[in-house]
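> no sequence on this one, just coordinates:
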């Protein structure tokens, strides 16, 4: 503990010197690049940024700020010229965000140090003198796994071309290669950031596969290699710990553009990309292993890998075991005949084949329970006409078997039932498989209920009790090793019940589900649907897993990574390795300690029960306010999100109908609040809940809970993170709005109350006081994108004046373009 302030101070110094100073240096270089109208844009942008900052401090509204800028610094009177310059400002600021990302990533290793005290090696070392601990660690390793699932949520804006530039720019920045940096900044300035049309689900899959091919393929294998080395050191058999999952092309919940052929195409694409990775590695292996005795095997492997990587007409089959066997032949020959020379190169490829097989990442299928009920009704009564979604459901079930035969059983073995409300939702899905060519004995599928709303979470335990005692499902689980995955959704539960109630409902659901699963001897794995921001389950994710008690199953960590979280936390090999290692360490430390979770003690549970209820009541009261949705529609770009060409998925379910909160996707909901810099889903109600406890004389109890519960402390810290990206001064002029002024004041009052109560609870003077580097990073990013926020609000204000059609289209495009940079800079805003 005594070293933390010193380490924190060192990291602050590194951040100031290596990140902030270098960003300012290279940003000045970037602003002088010879682009279109650079004299105007490069010269005026710094002035515009300063003018925006001053205007906000003086409580001017965005229209006043922008109009006064043009009056003072640029005499454009024509509206089109004003819009043109604002567009060029946006383009530069978007690229400033990328530059800051690259500079920060270049210093990643200096700023992030893994916790060696909770590592696998640390626990095994302690076990040398503690046989009980040794036995415990070995048993945990036998069961432990980490599954990271990449999902196609529309906030990963960068195309592969830009991601490649970021990667190369980061590399050049590490060694201060000025010439290369200059060239890459020029390339960045001329490279389009966005598609002209919305991507198809297959396009999304291809874009997201960039991370599989360029990051996860190496990072996951490197972490697994460290684990293998550690286990070998202590004479423990190797254990595959890391698994990858994939949703694009398989997730059809609310996305009518995903079809059975999309799923098949994506499975083929994943296989082909994987074999290209294998082939690339094998070429390097072949350059080193030039000895006698392995020529024929090397020729065979090269032929197989080449055909699977590049021949699209080949009949695909699962060849992973044959491939490993042939590589083992080479390995044995190297050991017996060539002194083990380059055996590590062969081991690396064997390890990757073991990790990724012929599928790379397991393709999950997801569909809403209401769609599945319709499909079941059709199969029971063929006189009913099958709609398009029913046809797709049945076609997909048929194709899953084909995917498993081609790419292996792990290629596609999970079907997730979203909006799961009753046991029959799962049982009817098993019926659909039996109706469509599968038998009970060969049903190589795992059926995963997804509980999302506060009400569904409350009855999740009862639903699983019904399933565990159902004869057919019981037999099915026995054939699947008595293992059950259950998905819990943070996004919709937050939209439904607010930040604190969502987290507390999920905690209680996990306790109940663990209890009922233990009762029936089922090995339970929770699959957490986490988005980028705390409002959708993001934030300090590894701290959540480290704070689980023995009452919550935690030996199989599964979570989604999505949106800009993918590029911010897993966008490079070093950052991906660090975050994977953090999650593994969190799971191991929680599994070893297996402490009782003190939130289940009457004192602490009662405190959280009451706080969650008060927070829920405050949030629901806000949600039911007649101005709630209209406020978002008027002031945020919510209604324009459907025009952003970044996603195949509609902004809301039931497209074409009147906007209802229930149909609005959580990602659109949270994104809209973040664009306003208000982040309501990330804190609203928590201030009221804490104040109520104080007024009832329970403050000491609440403070004790905060001090003793790592889980509750993490909730509070993530809430602080969300509030650190909130700035009500930008929208202070809303207070004078004749229709929405009172509503804005209510939001602002809860923010101020929440901030005051959280600081008092944490004994801090400023939000995120304990995380100075992250706090500084957020501040720099918020400063970079402040002009984008003001331009967006200016465009939205101009749209309220009902301009002509041409002007309306221009202002809509202006507002839409600001969304990308704001979300990318926030890194976990949507």
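Yes, it's here. Keep in mind that this is a model prediction, so the values were computed, not measured. Residues are numbered from 1 along each chain as shown.
> only C-alpha atoms for contact and neighbour calcs from this point on.
Noted.
> Pretty sure residue 221 sits in a helix.
Yes - judged by DSSP: H, G, I helix; E, B strand; the rest coil, residue 221 forms part of a helix.
> Contacts only, for it.
Residue 221 sits next to 348, 351, 352, 355 when contact means CA atoms under 8 Å, 6 or more residues apart in numbering.
> any idea how far it lies from residue 380?
Separation of residue 221 from residue 380 (CA to CA, to the nearest Å): 47 Å.
> swap in residue 636?
46 Å.
> Which strand or helix spans residue 448?
Per DSSP states H and E: residue 448 is located in strand 446-451.
> ok, now residue 759?
Counting by DSSP H and E, residue 759 is found in helix 741-762.
> still on that earlier bit, settle it for me: which of residue 636 and residue 380 has more neighbours?
Applying other CA atoms under 10 Å to residue 636 and residue 380 shows that residue 636 carries more neighbours, namely 22 against 13.
> Wait, that one touches residue 672, no?
Yes - counting by CA atoms under 8 Å, residue 636 does reach residue 672; the two are 5.6 Å apart.
> Just say helix, strand or coil for the closest residue to residue 677 other than its chain neighbours.
Take residue 677 and drop its neighbours on the chain: the residue closest to it by CA to CA, 6 or more residues apart in numbering is residue 726, 4.8 Å away. At residue 726 the chain is in coil, as set by three-state DSSP.
> also this one, for the comparison:
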């Protein structure tokens, strides 16, 4: 935010693809946005506020980039002297700069990818073209790749969590800014560039005048609408287009696939819809009392309306485009039949069968939309028509149009819109995204305890041993009589849970079987936890048994029962539980009915909070290996659902590397993973960035699933040695982490005082509470705000703590020669083992974002000086150990040496984050001193804290 009252307007577009400094355009964009923000600040708040902000900015830059200690003291003094109104203006200014810097960086990523393509560079890692080349070099055939994708399922699952700090209004304005910034890369006249800059200024002014925070609690309905916005922006168009691109890449890389009748074109042998969207928003009720049967129904109704609106728009546009006349070309009999069924009887279109057919399709879509709850169809259909019973009928009618064009000189008319629309129908159906259901196992137990008691089966179900529970539940599954009676009064919880399951069946009938097909059980600890859900499904019609003697032979299970293993003990027990589960004859038959496939979800968040960064990652890795073993033995295909969060501590980090680092045999073309909180905005608010992130998932799945395993012979022996060593290191790290977090007296008090966790809990940023129970115990705190809080105070402790202690303890056992040999082993692990390399890469990123000087200011919020000094000292010592050992293993003295662009980005951001962190500490001090005195905190103080939380989250990006 420079002092010039007007921005330096670029009058001629730079030749960005050949500039000597490839990052110069990024700097130019950031400078432009910063100048425009400064202009808006001066216009909206006046010269005095502008001067205050600009002075703080210059001082912060001098302090951070020039390591000027005097500048640090000046900055501290300036920030403490700010009035309340000035404080909020400064916080907003620096917060918005972080947002604008994010936009510029995303645009630069797009720019650099285009530059690589234009320069004819080799395909980049993470692209499907690169993955196909690797597979080709490894001897994998095109036929094998197509067979692999026929059975594949790659599913990003959008979830709403209480660290999503962005309002939709802010996101909408930022998307406009991103679009306008991207336009500047195209050739323009000087006037066009000036006009563009004025439009940018206007959108930045809109941001400044838009309320950044919510004043009311976010509802589940709000979260549903937020998620739908990403479908409209990115998924609806980019996913079908990505399929076309991948099909084209396969055809280019493996041209021989057209031989032997395998299909000469993508149109004749399309890839199956192997990327499908999922959602938890409206179906995840674990710890969220606001989710019930109504929210599930609302979620599907809104999803269906969204996709049908899209279809209606596309069919209308297609009708305008396909003005093909039978006076010019022929059409197929099937197309004529479809046209004749249309309610359009206009003489003007008597020779235009494609238009008549599409008018009929539009009418059927409109009727379908109304049946599924739409109330506002913008364009009235020509006449009435029967609704579609299923999305497949819509797809078939589009196929009739495509087939007619293909055989009547109309192939060139298929690609622009028709083929991608047809592909969209296969991906999204009438449901848009599969809605997962989730509930905690203890709720299921409570419901069944009540049902069994009223049915006089047993009054003490929850007190039975595990073997007794299994025997009783299996007996119930062979008993056709219901447990529930409409003539008995049940608790509100039992009525609600049964109502939800009944609604799931109705939703599947209404919107299609893919609308709801998964049910995740949180806190799965025993086989009975899984069997309980089968009994509840049987009770509500989702599991139907035949009347034959062997009642499970013809059983039909509508919704897959999926265990979620979260804590360290749960992960260690996962394989044994699944082995016992799949060995039950009744269950084995149900699994056979679902294609000999079973999904297992692994929780990255709670395992990290439970055992720390190193142990969590290692226990997840081991659990996956054991699951592969027991699933192979049972002849069942394993699909893993990775519950990854935004922060590295919660399984975050680059998805491409994370998938490639999975143990052999765990990615067999079947993978689901959560996309959470503000990470959804980061990945999918820009269509081009969103498409790239979707492509990364496909590329990684292809490589991980099809590349021949290198772990044979000596390499397999070395891998075993690495894994044995990791066991020991993990145990040491676990002890170090648990000792600090769970065994240090007063640590809970330190955490609640040295981080803004209490203030985060007050934010209107999610529909669920920050804690599962009304306690201050770390065990009961949700893992998401736990990690988010450590990010705000710039320690990011869940992403590294315990690693340094574990490695240093192991290295120091033995002689100096032993230490040298051990370090050589660690370096070999880093170079040769993707799991360990990814672990260290993610930790490197986290450490690059930590700042002990800033964190010390938060530590100063702890009122007990002795407690503050002792705990912070331990954290600092562990940080120094971890940083030193990481450098020794990787050979890189500086953080992010292998990713200089990210390193520069983080370094540049720190100068703008420092004022936000400093002000956040000062505001928290004011807030807590006022509340401690029993007075109500001024709204401006709370607003300032919450604004700073937003700004820091935007600056760090992956903090949720």
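On my side now, so go ahead. A quick note: this is a predicted structure, and the numbers were derived from the prediction, not measured.
> List just the nearest of the contacts of residue 221 of the first structure to residue 143 of the first structure.
residue 355 (16.2 Å; CA to CA).
> Considering the contacts of residue 221 of the first structure, which possesses the most neighbours?
residue 352 (23 neighbours).
> Map that residue across to the second structure for me.
Taking TM-score structural alignment, the alignment pairs residue 352 of the first structure with residue 424 from the second structure.
> Next up, the contacts around that match.
236, 237, 239, 240.
> same deal with residue 285 of the first structure?
Taking CA under 8 Å, 6+ apart, one finds 345, 346 in contact with residue 285 of the first structure.
> where's it relative to residue 228 of the first structure, distance?
20 Å.
> Repeat that for residue 333 of the first structure.
From residue 333 of the first structure over to residue 228 of the first structure the distance is 22 Å, taken as CA to CA.
> follow-up on the earlier one: how much does the helix holding residue 759 of the first structure stray from the second structure?
Helix 741-762 of the first structure differs from its equivalent in the second structure by a mean of 0.7 Å after superposition (mean CA distance after the TM-score superposition for the first structure).
> What span of the second structure is that helix aligned with?
Against the second structure, helix 741-762 of the first structure falls on residues 869-890 (TM-score structural alignment).
> Next: stretch 470-484 of the first structure.
The aligned range for stretch 470-484 of the first structure is 584-598, by TM-score structural alignment.
> Any buried residues in the matching stretch, and which?
Within stretch 584-598 of the second structure, the residues that count as buried by 16 or more other CA atoms under 10 Å are 586, 587, 588, 589, 590, 591, 593, 597, 598.
> Contacts for that stretch, please.
With CA under 8 Å, 6+ apart as the criterion, stretch 584-598 of the second structure contacts 552-553, 555-557, 560, 562, 581-582, 635-639.
> Distance from that stretch to the middle of the chain?
For stretch 584-598 of the second structure, the separation from the chain centroid amounts to 29 Å (computed by CA atoms, centre = their mean, to the nearest Å).
> Just confirm residue 53 of the first structure is within a strand.
No - remark: residue 53 of the first structure does not belong to a strand; assigned using three-state DSSP, it is helix.
> Please tell me how far it sits from residue 59 of the first structure.
Taking CA to CA as the measure, residue 53 of the first structure falls 10 Å from residue 59 of the first structure.
> In contact with residue 670 of the first structure, which residues?
Counted by CA under 8 Å, 6+ apart, residue 670 of the first structure has contacts 535, 536, 679, 681, 829, 830.
> how long is stretch 149-164 of the second structure from one end to the other?
33 Å.
> Trace it over to the first structure and give me the residue numbers.
Counting by TM-score structural alignment, stretch 149-164 of the second structure corresponds to 141-156 in the first structure.
> cool, stretch 286-304 of the second structure as well?
Residue span in the first structure matched to stretch 286-304 of the second structure, by TM-score structural alignment: 253-271.
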